[in-house]
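[1] generate a structure from the sequence data that follows.
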Amino acid sequence: MKRYATASALAIVAMAGQAWADVTPQQVWEDFEAYMSNFGYQITATETMEGSSLVISDMTMVVTIPEEDGLVRVTMPPMTFAEAGEGSVSITYPEVGEVMVYFVEDDDEVVGEIVLEMTHTDLEMLVSGNPGDLTYTYSGERVALELTRVFDHEDQEEYGRDVISATMSMGPLSGTSHIMKDEVMRSIDQDMTMGDLAIDVSFDEPDGDDAFMFSMALAGLSSTGTTRLPLDLDVEDPTSMFKNGGMVDAVLKHNGGKTEFSLNEGDGPTTGMFSSSGGEFGVAVSETDLSYRLSAADQTVAMSGPELPLPINAALGEAGFSLAMPLSPSEEPRPASLSLTLGGFTMDDVLWNIFDPGEVLPRDPATVAFSLDAMVTPFISLLDTDSMEKLGMTGGMPGELNSLTLNSLVVDAVGAMVKGSGAFTFDNSDLQTFGGVPRPEGKLDVSIAGANGLVDSLISMGLLPEEDAMGFRMMMSMFTVPGEDPDTATSTIEINAEGHVLANGQRIQ
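    The predicted structure follows:
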């Protein structure tokens, strides 16, 4: 059953998370069918007119899983498309309904099924506009899904809520979606507030000691984004949605969250808790470019268990990661970037005392951060799976690095600090000077503070032998010059046009 889980989840999310409509109930339904068919779903349903409203019942969505020689079949609660005045249409679900998910093998044999109860409070969806240019407005106090039944047809065994349980709820909800469609593309601009999200999952083995619990809560969840999907989307090729102008640009934010888990495999529970005061996730993908960013604030982690020698308690004041790179081939260099921030890291004294029981090292919050910009020339499309496979077989390179700029580097921990910045260009026609690596040209500026003090502390702790410390200090004297303040040093590492490596003006290679 696990192999079908992703496809069934996509079907449910597609139903519950998106509104479709047009100027009449029938057009709304037809647009919904076309939208889902775009993603490879086969839809059957009973259509009944009740006055001016269209009621859709016995609706079934089927998606095939070619790699698994099977399919997932989902039946949904009834939907009502009703005229709401002034050319608008409302879409309603029953306050309580069932979502049935069947996992079917290629011989049309049902091997498993799950039943979800879908509930909502004051959920409203209203659509207005003109064909091909529609605005969806939705609101609701709460939307929830609860797992009520799991049945394994192969073993003829049913698992009740005392064995496995799962719930998901969110709300209050509000937002709008602006959907436009032409002959080749569907565009969706969305701005949505989802309120508080809660997910709870638990499993308790009936005839054993294995147990699992997972709980997650996010406050103030919201999302904005723009999506453009080709109407001739090839569902068997996920990269096809980014061709011919297709793209996704979305941002998801929350104002704080907490995750807890517990795992027991018979030798006692392993527990963990993670929290933060806020976070953001953003991704933008097109045929030509990719960007990805992730950030969080005031993160904490606490873990304990029989396989851990002692409890782990740590905190991180700021965390961030970002990546941007070109995806399509180019004859000219194109920009790329990478950055990482791990700021204000602290850990419990119990962990410190493992290697520093005498409290010799400063225990101030530590920070590691860097920011890189580059110019690169891609040779092939990174979305072209065939070309990427050929490169993997031949050992070829997908592109070349033309320049690299270190905007900033900061390593601040245990009483020492290293800062750096610099820039290099690369001659890809010269692979001899540096043993197969394109010849760089540029310089790197580094400043160091507290290095000797750290070495003295490590010696007093018995972690660094005197002879090793002497070798480190000799190397420091070769590559650095003393700074203006005590226990500081600076260094400029330069590579010139002839391929010579210089440290503070002295040639070392």
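[2] every contact and neighbour count from this point should use C-alpha atoms.
    Fine.
[3] which ones are touching the residue nearest the centre of the chain?
    The centroid of the chain falls nearest to Phe281 when counting by CA atoms, centre = their mean (6.7 Å). Neighbour list for Phe281: Val251, Leu252, Lys253, Tyr292, Arg293, Leu294, Ser295 [criterion: CA atoms under 8 Å, 6 or more residues apart in numbering].
[4] how much space between the residue lying closest to Gly305 once chain neighbours are set aside and Thr48?
    Nearest residue to Gly305, sequence neighbours excluded (CA to CA, 6 or more residues apart in numbering): Thr270, at 4.0 Å. Thr270 is 53 Å from Thr48, where distance means CA to CA, to the nearest Å.
[5] okay, these two: which has more neighbours?
    The neighbour comparison of Thr270 against Thr48 (other CA atoms under 10 Å) goes to Thr270, with 17 against 12.
[6] one more to line up against the first:
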Amino acid sequence: MLRTNVLMTAPVMAFLMCGTAQAALTVDQVWADLQAAAVSGGMKITVATEVPGDRELTLNGVTIAPEGEPAIATISEVSIVEQEDGSVAFFPGEIKLQITGPANVVINHEELSVSAFEDAGGLGYGIDADSLNVLVNVVDGDSTFDGNFNLISVGGRYTRGLDALGMEMSADQLVYDIKQKDPALGIDGAQISDTADLVMTGELTLPEGIDLMSLQNSAAFAEAVRAGLGVSLEMTQGISKGEMTDNNPMLPMSMVFTAEPGVTSVTMNADEFAVATSVEGMELNLRPPMVPAPVNASTGAFVLGLGMPVVTGEEAGEYGFELKLENLVLDEAAWGMIDPTAVLERGPLDLALDLGGEAKIDMLDLIMAGEADTAPAVMPELQTLDIRALSLKALGAVATGTGAFTFDNSMVAMGGPPLPVGTADVRLEGGNKVIDAMIKLGVITEEDAMGARMMMAMFGKPEGDDVLTSKIEAREGGSIFVNGQQIQ
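    You can find the predicted model right below:
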């Protein structure tokens, strides 16, 4: 059975002042429960003074610290006030996070309030603020980092269902300004960004007997995941605009960008790890070094996704990888620098790759073995590979492919590779046309082109005007055939 009381870290406590009260929503009961929740999470809340009032309590000089250690968060004051609707609201002052090391973090806010309300698994919490401002300053020798992050019109809810903790948060705008220097790494750059309409939802599953504060190393994390720890997050955003500058003397670069609305999701549990991001389109203005004019580019949809099993056991789990870039277009100024006589076709570039299959793996065991510098208890096994889509359209040529393979893993234990068995079908249209254009452009010579055409003729079968197809077969024992001819 999954536990639903909150075991939170000190920064979360400092930011939301949330707790695990299970009784009626009065000031005294909520405050007592907050302190008990801190203790259960290995933390301690102390205050300089408590000033009681009519259905309210003011805490001055609040500090939050791991038991027996220095404070890692302070709040100048917190007013806890009972509301007419039966909830209890928190109104914190300035929040400072005392992070171990060279970093300083200060959280400022306008009209921040946090309210507690009854939920299915205990108390839920809501947050509202006109603005939240996070200042981060890091000085570590010659290395510096300064970040200013602003969230405008913030709202959110934290809930506890019977099986998982839920979180929802939104902001009308996220603006940040970052400056970073590290002479040892050659870093000297700045970034500014302005993103509209952020919405984030998430769910955390905590197994019974697992405290978040106890997850201090890989072994504890792996044990928690095997016991049922899981996280899922999804974030959507509106239009984002920004600038990036790198003042590296060897390769200075600047970029101005606009990104259309997009979605990012992350899932992690004992069954799978998956991350996916997509954006409807982008516009880029690049200023590379030693280039007389800026380079402008635009794209349509961009998609990147990766999914893989975490712990499979005897049954293989599914994995997948997807990459898609639609309608990449360079402006005439950019083309003019590489192809001033317009020899190459300047149509949009399209790229699509969709792979999937099944594998046996224990990612948690691999992590532990890597840290211990030992061999994993169970070696990963690739079972199948499906090339669901492979497509590249560029310079007037189009290449496509599909395929399906299974793998013989009998040699893996002896250090050998998994041997594929299966077929792939490949089609190339316009390859000779691109070679002719490259000759005119002076990129390759006639002799180079002859070698390329011979390779294409060796592995491709003519199917029409400047169209080649290939059937690639991987057979048992490691032999490879192309269009029926053995090449290995």
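[7] if we can go back for a sec, how about the alignment partner in the second structure of the residue nearest to the centre of the first structure, nearest residue that isn't a chain neighbour?
    Counting by TM-score structural alignment, Phe281 of the first structure corresponds to Thr264 in the second structure. The shortest distance from Thr264 of the second structure to any non-neighbouring residue, by CA to CA, 6+ apart, is to Thr277 (4.2 Å).
[8] map that neighbour onto the first structure.
    Match for Thr277 of the second structure (TM-score structural alignment): Leu294.
[9] name the helix or strand for its match, please.
    Per DSSP states H and E, Leu294 of the first structure falls inside strand 289-304.
[10] got the contact list for that strand?
    270-285, 310-328.
[11] list the buried residues for that strand?
    Residues of strand 289-304 of the first structure classed as buried: 289-304 (neighbour count, 16 or more other CA atoms under 10 Å).
[12] distance of the aligned residue in the first structure for Met244 of the second structure from Asn452 of the first structure?
    Using TM-score structural alignment, the partner of Met244 of the second structure in the first structure is Phe261. Distance of Phe261 of the first structure to Asn452 of the first structure, computed by CA to CA: 43 Å.
[13] how close does Val89 of the first structure sit to Leu54 of the first structure?
    Taken as CA to CA, the span from Val89 of the first structure to Leu54 of the first structure is 11 Å.
[14] could you do Ala497 of the first structure as well?
    75 Å.
[15] same thing with Asn402 of the first structure?
    60 Å.
[16] same check, this time on Phe214 of the first structure
    40 Å.
[17] kindly report the same for Asn452 of the first structure.
    Here Asn452 of the first structure is placed at a distance of 79 Å from Leu54 of the first structure (CA to CA).
[18] which of these two has more neighbours?
    Neighbours were counted for Asn452 of the first structure and for Leu54 using other CA under 10 Å; Leu54 has more, 21 against 18.
[19] quick one: contacts of stretch 413-420 of the first structure?
    361-367, 406, 408-412, 444-451, 453-454.
[20] give me the stretch of the second structure that that stretch matches.
    Aligned using TM-score structural alignment, stretch 413-420 of the first structure spans residues 394-401 in the second structure.
[21] average gap between the strand holding Leu294 of the first structure and the second structure?
    In the superposition with the second structure, the aligned residues lie an average of 1.7 Å away from strand 289-304 of the first structure, counting by mean CA distance after the TM-score superposition for the first structure.
[22] off-centre distance for the host helix or strand of the residue nearest to Gly305 of the first structure?
    Per DSSP H and E: Thr270 of the first structure is located in strand 269-276. Here strand 269-276 of the first structure is found 20 Å from its chain centre; the criterion is CA atoms, centre = their mean, to the nearest Å.
[23] cool, thanks, talk later.
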